[in-house]
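Peer 1: Structural data only, the sequence is not supplied:
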């Protein structure tokens, strides 16, 4: 299990040549709340965004992500359904439990790398709350309902 904040900025390497082929910039999330892939910036001067399907990642290491070769990076033709920080961003969106309780604002997600399943949400009530109370994690084994105004989750623990 991993959070996006640990992946952001990590290099992506071609495991055959050892070449650094890009850097992780965001997650691509489906309407069903599944991490479908990673957004990767590639290039030196004119960086372009590429899509890397999570199934094409051979390993998620502490210091880099490995792919078989850079052919797995696909030029983005369409906008992802949701991301954490770019277009259709979920970051800062209100999390509400199925019972109607406001849980806080989404800050990060915990997901299984191999499956892309989101299993937890890091939330915030604001900067001072984060300092005094620390991180708040909401666990949920069921997919969220992502709407225009809020994300509805089936809560295990608060």
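Peer 2: Happy to help now that I have it. Predicted, not measured: the structure shown is a model, and the values here were computed from it.

Peer 1: rest of the way, CA atoms for contacts and neighbours
Peer 2: Will do.

Peer 1: With residue 145 as the reference, measure out to the residue lying closest to residue 97 once chain neighbours are set aside.
Peer 2: Nearest non-adjacent residue to residue 97, counting by Cα to Cα, 6 or more residues apart in numbering: residue 153, 5.1 Å away. Distance of residue 153 to residue 145, computed by Cα to Cα, to the nearest Å: 7 Å.

Peer 1: A further structure is provided below for comparison with the first:
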């Protein structure tokens, strides 16, 4: 598993031409927590950011991300129900609440599966001093029912830290 902070800044290459297409700058999820893809800046002046759909990633190692073709890239979505970790409708530092009415912490990072198509875990913080004394909270994402809004992230009752 790798964190988003690890993959941010990774170069993205096209498999058949070995051309570097850009670098990862963010990731995108839907309001139910499904990974839509990675947001990539584009090489060149005045080129818009593009979305690498999760299914288009054929390789993701320690040094770069590989996709089959540049044709698979999509315009970056900015509609209702689409959230990014750091940019548009940011998830980072958003409150995470349980459906039982408990404040679990603030979202600090996410852990991805090896192919970056699925979030495996959420890393929560309750602040610097709480992290020193109690440690950060790691929630297994596979067992969670997630709802995201512009105000908070809600996790179903059956969560286990």
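Peer 2: Arrived safely, thanks for sending. Just so we're clear, the structure is a prediction, and the values are computed from it rather than from any experiment.

Peer 1: Can you calculate the TM-score here?
Peer 2: For this chain pair, the superposition-based TM-score is 0.87 by TM-score structural alignment, normalised by the length of the first structure; 157 aligned residues with a Cα RMSD of 2.1 Å.

Peer 1: on that earlier part again, can you tell me what the residue nearest to residue 97 of the first structure aligns to in the second structure?
Peer 2: With TM-score structural alignment defining the correspondence, residue 153 of the first structure maps onto residue 155 in the second structure.

Peer 1: residues contacting the residue most central in space within the first structure?
Peer 2: Using Cα atoms, centre = their mean, the residue of the first structure that lies closest to the mean C-alpha position is residue 27, 3.7 Å off. With contact taken as Cα atoms under 8 Å, 6 or more residues apart in numbering, residue 27 of the first structure is in contact with 4, 35, 36, 37, 38, 39, 83, 84.

Peer 1: Which of those residues fall within strands?
Peer 2: Mapping the contacts of residue 27 of the first structure onto strands (DSSP state E) picks out 35, 36, 37, 38, 39, 83.

Peer 1: compared with the first structure, how much does the top helix by length along the second structure deviate?
Peer 2: Across the second structure, the longest stretch assigned as helix under DSSP state H is helix 128-134. Taking mean Cα distance after the TM-score superposition for the first structure, the mean distance separating helix 128-134 of the second structure from the aligned residues in the first structure is 3.6 Å.

Peer 1: Residue 137 of the second structure touches residue 124, doesn't it?
Peer 2: Yes. Look at residue 137 of the second structure against residue 124 with Cα atoms under 8 Å: they come within range, at 4.9 Å.

Peer 1: So which of those two has more stuff around it?
Peer 2: residue 124 (25 against 19; other Cα atoms under 10 Å).

Peer 1: which residues touch that one?
Peer 2: Here residue 124 of the second structure is in contact with 96, 104, 105, 106, 107, 108, 109, 136, 137, 138, 139 (criterion: Cα under 8 Å, 6+ apart).

Peer 1: what would those residues look like in JSON lines with secondary structure?
Peer 2: Putting the contacts of residue 124 of the second structure into JSON lines (DSSP: H, G, I helix; E, B strand; the rest coil) gives the following:
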{"residue": "96", "secondary structure": "strand"}
{"residue": "104", "secondary structure": "strand"}
{"residue": "105", "secondary structure": "strand"}
{"residue": "106", "secondary structure": "strand"}
{"residue": "107", "secondary structure": "strand"}
{"residue": "108", "secondary structure": "strand"}
{"residue": "109", "secondary structure": "strand"}
{"residue": "136", "secondary structure": "coil"}
{"residue": "137", "secondary structure": "strand"}
{"residue": "138", "secondary structure": "strand"}
{"residue": "139", "secondary structure": "strand"}
